[in-house]
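**Q** Mind looking at a prediction? Sequence and model below.
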Amino acid sequence: MKIVYDYQIFNEQKYGGISRYICEVANRIAQIEGFDVKILACSYINKHLESVNPELVIGMQRQHIPKTKILIDKLNAQFSKFWLKSNKPSIIHETYYSTTRIAPKGSRTVVTVYDMIHEKFNFLLNNKLDRELTLSKIEATKRADHIICISNSTKQDLLEILDINPDKVSVIYLGHSLIHKSKIDWKLNIQSKPYILYVGQRAGYKNFERLLQAYASNQNIQRDFNLICCGANSFSTHELDLICKLGLNGNKVIHVTTDDQALVKLYREASVFIYPSLYEGFGLPLLEAMSLECPVVCSNTSSLPEVAGEAAEFFDPYSTESIANSLEKVLYSSERAKNLIKLGKQRVKAFSWEACAKQTCSLYRSLI
């Protein structure tokens, strides 16, 4: 059975969760007897492809997104059309959302829906690109022979918002990729005070501003713990103004940028990992924290209770008081923290890339 993953996401993300997911699954399915796997990346910028068996990748890597990206996208589409017509795969797994059919006649199509954030939070649709993304998602899901959702929460939202036949929707959970190395030579250039760890983007539905307000509202937590924010861009002017307005100096709320191995160290040494998001399609950082024995404190919304199970201290993400109270329960109770670590180590066993790949294989077979 010939499986092809298309080019879309690999010219959009240099790094990122979606491209990592595709690479992890493709690498593993290629090792299963009876599957001929190709990633039709074309002209791409993605770094995760470097971890994939080079025999699977068709394309050429560039270091940066050029000003002519629109032209390159068109060339990628034309090259893909020619290659697919000549090679006729059994299944095309679209890596993102396209308004037009990519698969040639006779090939079956699969698309993965990662979340319904734009549809749930209508304010995001004020942006033209976000509106186009939503329209593309509608077309891609209606056209697909089968849809994978990465959580039951995402599946439920998809079926509620779009007119989709539930029989063509399956849930396949993600795995996690951070490797726990015994020794990592990386030092955080801050005072040695214990810290709360936040990882990822911070805008909008990520609810970072309420986290700042909750942190500022509790003098004990402020005194005893820093707040370390890892990933994304440096603090914006708006964020810096809010930090100042809340009376939080730069020695308390700190932004750092790291690679994966330094992130492992941050998780491993954090007092808690906090995830205040209003909505997630899955919540991969929860599994990363659990796998590295870091207690998890997170929102009680969307897919997060589904993924975390009993291995998290939950809060209402719309309430700064609830956020602060949940932090206190874990930060000032070694018994609760140890219990969450124990529960997390068990919970994370339910999620692996091997299981994700095997379930995806079974789905592919069912379509032929």
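**A** That came through, no problem.

**Q** going forward, measure contacts and count neighbours with C-alpha atoms only.
**A** Fine.

**Q** who's in contact with residue 257?
**A** 230, 231, 232 (C-alpha atoms under 8 Å, 6 or more residues apart in numbering).

**Q** Now for the residue nearest to residue 1 when sequence neighbours are not counted: which residues touch it?
**A** Nearest residue to residue 1, sequence neighbours excluded (C-alpha to C-alpha, 6 or more residues apart in numbering): residue 35, at 4.9 Å. Contact analysis of residue 35 by C-alpha under 8 Å, 6+ apart lists 1, 2, 3, 29.

**Q** Second structure follows, compare the two:
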Amino acid sequence: MRVLYDHQAFTLQDFGGVSRYHHELLCHANWQSELAVALSNNLYLRDRKYSAHRTFLPDVALRGRWRVIKHFNHRASVQALRRGTFDVFHPTLTDNDYFLDLLEDRPLVITLHDMIPALFPQYYTDRDGAMLERIARRANRIITVSEHTRADVLRLLPVAPEQVCVVHHGHADRDYSAGGPALPTPERYVLYTGSRALYKNFSCLLEGLALLPPAVAAGLHVVCAGGGAFTTAEQELLQRTGWAKRAHQFGPVSDAQLNTLYRNALAFVFPSEYEGFGLPILEAFGQQCPVLLSHASCFPEIAQEAALYHHPHQPAELAQQLERLLMDAPLRQDLIRMGQLRLLDFTWQQTARRTRAVYEAATQDINRPGLSLPVVPPIPALEL
């Protein structure tokens, strides 16, 4: 079986969850893969094992650099599609439908990591919802990364239930990047990672920290990894909550630095209102860091009993649960132990095996996909 992947995620991201997902598929593939990329500064492709690309001014802040990379990569992907030497096409993003007119009758598999633009349209006014519908109608199979995202897809897109299947992400303690210098972290801190904007609900964490009893909050700091410098609004909230002098932002950080931040944190707090999967949960489990999550979207599905939970809009409940976690040493050890057990259910080897089953099912389709598809054969069961 030959699977063609296009350039999109590896053009847009130098590092990040979506390109990392596709790189892990390439690493664990038990099928022939082609990655149509001509230029990329993506961290995961630096060994060039899966593409013959070149980097393009990776250390130069050149305006318009991204447009140059996109131009050459788009051409490379179009050429690969026209050659037709593949059995399945799997685009790395669904932000563009350029491939629909080039596929002819070849199977199309897409991965939908979340339905955030459809669920929070006020934040994504530039997104074309009709484009995603066109792609979804054409897809032979749709992979979602959680049951929660699958339910959203079936509710929001015109697709048949038989077309949509869940393949969870995996976890591996890879060190993709150079370690970098040790970060000047405080002795006692809770950790927040990634973007803090929009539905990420960072303000709930700050308001919750302000509600901690003084004895619990004494000497405690909050460390943010990635997500950019604190905005003016965040600085004002930090001042109002009294945490301005105890909040630290580092980023971007290497994978080695991020692992160290997880290992040394008293807790990892993820108050987001919505995630498609929540890969940082597995990252925290892997570094034996206790986890506190909002009880929202896919979080209970992924973490199950290996985390504490709070209502995403109740800072007082976040504070209560965080106090439990910080003050109860046996509870912390139980959460760490359960997190280690939970990781056994998430390996990239399993992700690759289930993904191959999706590809095989897609190649069995002889009808054009769409709502009028009479019967979609089920994905064969796997013995894991």
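**A** Great, that's in hand. Just so we're clear, the structure is a prediction, and the values are computed from it rather than from any experiment.

**Q** before we move on, the earlier item: name the member of the contacts of residue 35 of structure 1 with the most neighbours.
**A** residue 3 (24 neighbours; other C-alpha atoms under 10 Å).

**Q** could the contacts of residue 35 of structure 1 be laid out in TSV, adding distance to residue 361 of structure 1?
**A** Shown next, in TSV, are the contacts of residue 35 of structure 1 (distance: C-alpha to C-alpha, whole Å):
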residue	distance to residue 361 of structure 1
1	10
2	11
3	10
29	7
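
**Q** So which of those belong to strands?
**A** 2, 3 (DSSP state E).

**Q** From the contacts of residue 35 of structure 1, pick the one nearest residue 301 of structure 1.
**A** Closest approach to residue 301 of structure 1 among those (C-alpha to C-alpha): residue 29, at 32.5 Å.

**Q** Leaving out sequence neighbours, find the closest residue to the closest one.
**A** Spatial nearest neighbour of residue 29 of structure 1, excluding adjacent residues (C-alpha to C-alpha, 6+ apart): residue 357 at 6.0 Å.

**Q** and the residue mapped onto that neighbour from structure 2, how many neighbours?
**A** Aligned counterpart of residue 357 of structure 1 in structure 2: residue 352 (TM-score structural alignment). Residue 352 of structure 2 has 23 neighbours, counted by other C-alpha under 10 Å.

**Q** residue contacts, residue 352 of structure 2?
**A** 25, 28, 29, 30.

**Q** One more: residue 238 of structure 2?
**A** So residue 238 of structure 2 contacts 206, 244, 247 (C-alpha under 8 Å, 6+ apart).

**Q** what about whichever residue in structure 1 pairs up with it, distance to residue 249 of structure 1?
**A** Correspondence of residue 238 of structure 2 to structure 1, assessed by TM-score structural alignment: residue 243. For residue 243 of structure 1, the distance to residue 249 of structure 1 (C-alpha to C-alpha, to the nearest Å) stands at 7 Å.

**Q** now swap in residue 143 of structure 1 and tell me
**A** 52 Å.

**Q** and stretch 191-199 of structure 2, how far apart are its ends?
**A** OK, stretch 191-199 of structure 2 end separation, C-alpha to C-alpha: 18 Å.

**Q** Secondary structure element holding the corresponding residue of structure 1 for residue 76 of structure 2?
**A** Matched across to structure 1, residue 76 of structure 2 falls on residue 79, judged by TM-score structural alignment. Residue 79 of structure 1 belongs to helix 69-87 when assigned by DSSP states H and E.
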